[in-house]
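Enquirer: Just a sequence and a predicted model for now, questions to come.
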Amino acid sequence: MGRYLTPIQPEPYPEGRSPHPNPSAIWVKLAVLPNSYSHDRALLLCRHGEDEWYAWVPDHGEIILHRSEFFVEADWN
């Protein structure tokens, strides 16, 4: 499964604007939702360890994700 850190492009925003300060941010699809109200994607913020990342999940907040907890859908990119 060598697809873990392939970037996901977020949905385009009007006039090229992005809601995040870094338009080249890496979004990943979550294998399991952190709670039943959260989104199914996370924004990777920085590494936490060799196989873990700090991430932000809309409607949940910050979280530490292991590489096995996220992936990139085959139809993206």
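Expert: Nice, I can see it. Numbering: from 1, shown residues only.
Enquirer: going forward, measure contacts between C-alpha atoms and count neighbours the same way
Expert: Fine.
Enquirer: Show me what the helix or strand harbouring residue 64 is packed up against.
Expert: Residue 64 belongs to strand 61-66 when assigned by DSSP states H and E. With contacts defined as 3 or more Cα pairs under 8 Å, 6 or more residues apart in numbering; DSSP states H and E, strand 61-66 has these neighbours: strand 52-57.
Enquirer: And the strand it packs on, what does it pack against?
Expert: strand 41-47, strand 61-66.
Enquirer: Comparison target below:
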Amino acid sequence: VQMGCAKGKCAELNISPMLKEFKLNTWNTVSIDLLCFAKSGVEFERSSAPFVLTSEGAAKIRIANVQFEPNAQKMATLKCSE
């Protein structure tokens, strides 16, 4: 998952270990603490790419309900310490 990439910095998080644990052909949820991106220098107000998903190999996935939720870091499945 990548975020940023305007005049500011980009940040990338590898979520592949998490994805390998998911069951195929079912909906799964991933939530990421935005602090993970902030610590990498992402300037949210300058971001031209709020959500980018890349893969090294072929993949067939469906994505739904991408959203930013304030104060949701405690519930995130991927957390970054302060």
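Expert: That came through fine. What you see is a predicted model, and the numbers here were worked out from it, not measured in a lab.
Enquirer: what's the TM-score here?
Expert: TM-score for the superposed chains, counting by TM-score structural alignment, normalised by the length of the first structure: 0.23, backed by 40 aligned residues with a Cα RMSD of 4.9 Å.
Enquirer: related to what we said a few turns ago, closest one to residue 27 of the first structure among the helices and strands packed on strand 52-57 of the first structure?
Expert: Closest to residue 27 of the first structure of those, according to Cα to Cα: strand 41-47, at 4.6 Å.
Enquirer: Could you measure from residue 35 of the second structure over to residue 12 of the second structure?
Expert: 12 Å (Cα to Cα, to the nearest Å).
Enquirer: Then residue 37 of the second structure?
Expert: 8 Å.
Enquirer: which neighbours do these two share?
Expert: Listed as contacting both residue 37 of the second structure and residue 12 by Cα atoms under 8 Å, 6 or more residues apart in numbering are residue 3.
Enquirer: which of the two has more neighbours?
Expert: It is residue 37, of residue 37 of the second structure and residue 12, that has more neighbours when counted by other Cα atoms under 10 Å, with 22 against 16.
Enquirer: That one - nearest residue in space that isn't next to it in sequence?
Expert: Spatial nearest neighbour of residue 37 of the second structure, chain neighbours left out: residue 11 (5.7 Å); criterion: Cα to Cα, 6 or more residues apart in numbering.
Enquirer: Work out for me the element that neighbour sits within.
Expert: Assigned by DSSP H and E, residue 11 of the second structure falls in strand 10-12.
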